[in-house]
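Chemist: Got a predicted structure plus its sequence, pasted below:
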Amino acid sequence: MGERKYQCPEVVQRTNETIEKIRDRMLAYQSRQKSYANPKRRDIEFQIGDYVFLRVSPLRGVKWFGNKAKLKPMFVGAFEILERIGQVAYRLDLPSALSGFHNVFHILMLQKYISDVTHVLSNDDLELHIGLSYEERQVQILDRKNKVRLN
């Protein structure tokens, strides 16, 4: 009474074979994708005392002179690395203007500082919100165009 018999053991066997084929194809696809991605991957590592830029991002939904992404600042800084915390985190020497932020950042939020003074953005003008975002403001209107509708 406690035994259960399958009506079609062939169906179960075919289903298991199909599942194995799908699993093998998925593994092949994953290894192919991994071989494409790995040559592009680079290990980033900073030394104590190096200077880095810190990635910031504008608030979502705020547009600044339309959609001019190339003119938006992506990084602020150059901040000195004080210590390495674990494999992927670094403690930075932040100025007092950024004292409201925790000074430990993930390695992906940092960009190596190239010693060129023109690359450095002043963080005094930038008011950062929680989540390292900022609100973009119009500074000056450079050009104006009047359109005349013809009836």
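Modeler: That came through, no problem. Keep in mind the model is a prediction, meaning the values are calculated, not measured. Numbering: from 1, shown residues only.

Chemist: going forward, measure contacts and count neighbours with C-alpha atoms only.
Modeler: Fine.

Chemist: and Arg23, what helix or strand is that in?
Modeler: Taking DSSP states H and E as the criterion, Arg23 maps to helix 9-37.

Chemist: With Gln111 instead?
Modeler: Element membership for Gln111 (DSSP H and E) is strand 110-112.

Chemist: one more structure, for comparison:
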Amino acid sequence: MKVAQDRQAKYFNARHRHVEFAVGDWVYLKIKPFKGVSRIRRLKKLSPRFLGPFKVIERVGEAAYRLALSTKLSGLHDVFHVSILRKALLEASVVIETTAVPVEEDLRTQVHPIGIEDSEVRQLRNKEVRLVQFRWDNCGREELSWEREQAMLEEYPELFSSGTV
């Protein structure tokens, strides 16, 4: 039993990073971008990953910190676990204003479709799959992605009613 515990401790210590912040440090807050309301969709490479920086006000317990959030994020709870915080390497005199990224209470951002650009039918072995190219509004940047028409028709029927495909 001791050998198994030692092996598990070795694996844990090799990958574990002990992180602590002092009161007054600046940290970034990790957000989880996704498209629409479905969590099945893949994350986009250029979507924002962190918000901030925010100042650490106090340490709450062993692994949680209270942050001074901006007024735009007043709906969020101000205590966060250390796993979603990253140290900001900047001087205290330089504070970047939080961009206008709409963040929900569970730290997710929503990306909304603007319109349909193109459509095509892909031939698989036994069936045909109809794909639609969507233009997405991602915090001021526009992105294109191919999505299955049936799934998108269920989520965004208003885009298909105009007959743009």
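Modeler: Sure, I can see it. Worth saying up front: this structure is predicted, and the values here are computed from it rather than measured.

Chemist: what's the TM-score here?
Modeler: Their TM-score after superposition, calculated using TM-score structural alignment, normalised by the length of structure 1, is reported as 0.62; 110 aligned residues with a CA RMSD of 2.5 Å.

Chemist: that older thread, post-alignment, whichever helix or strand comes after the helix holding Arg23 of structure 1 versus structure 2, mean distance?
Modeler: Counting by DSSP H and E, the next helix or strand C-terminal to helix 9-37 of structure 1 is strand 51-55. Here the mean offset of strand 51-55 of structure 1 against structure 2 after fitting is 0.3 Å, by mean CA distance after the TM-score superposition for structure 1.

Chemist: now for strand 51-55 of structure 1, which elements pack on it?
Modeler: Helices and strands touching strand 51-55 of structure 1, by 3 or more CA pairs under 8 Å, 6 or more residues apart in numbering; DSSP states H and E, are strand 75-85, strand 110-112.

Chemist: and stretch 41-55 of structure 2, how far apart are its ends?
Modeler: Stretch 41-55 of structure 2 has an end-to-end distance of 33 Å (criterion: CA to CA, to the nearest Å).

Chemist: which other residues reach that stretch?
Modeler: Here stretch 41-55 of structure 2 makes contact (CA atoms under 8 Å, 6 or more residues apart in numbering) with 23-35, 67-69, 88, 95-99, 138.

Chemist: Same check on stretch 78-87 of structure 2?
Modeler: With contact meaning CA under 8 Å, 6+ apart, stretch 78-87 of structure 2 is reached by 19-21, 25-30, 60, 63-69.

Chemist: Show me which of those residues are buried.
Modeler: Buried members of the contacts of stretch 78-87 of structure 2, scored by 16 or more other CA atoms under 10 Å, are 21, 25-30, 64-69.

Chemist: could you dump the residues you listed to TSV with distance to Gly52 of structure 2?
Modeler: Below are these laid out as TSV (distance: CA to CA, whole Å):
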residue	distance to Gly52 of structure 2
Phe21	15
Asp25	12
Trp26	8
Val27	7
Tyr28	5
Leu29	6
Lys30	9
Ala64	17
Tyr65	15
Arg66	14
Leu67	10
Ala68	10
Leu69	9
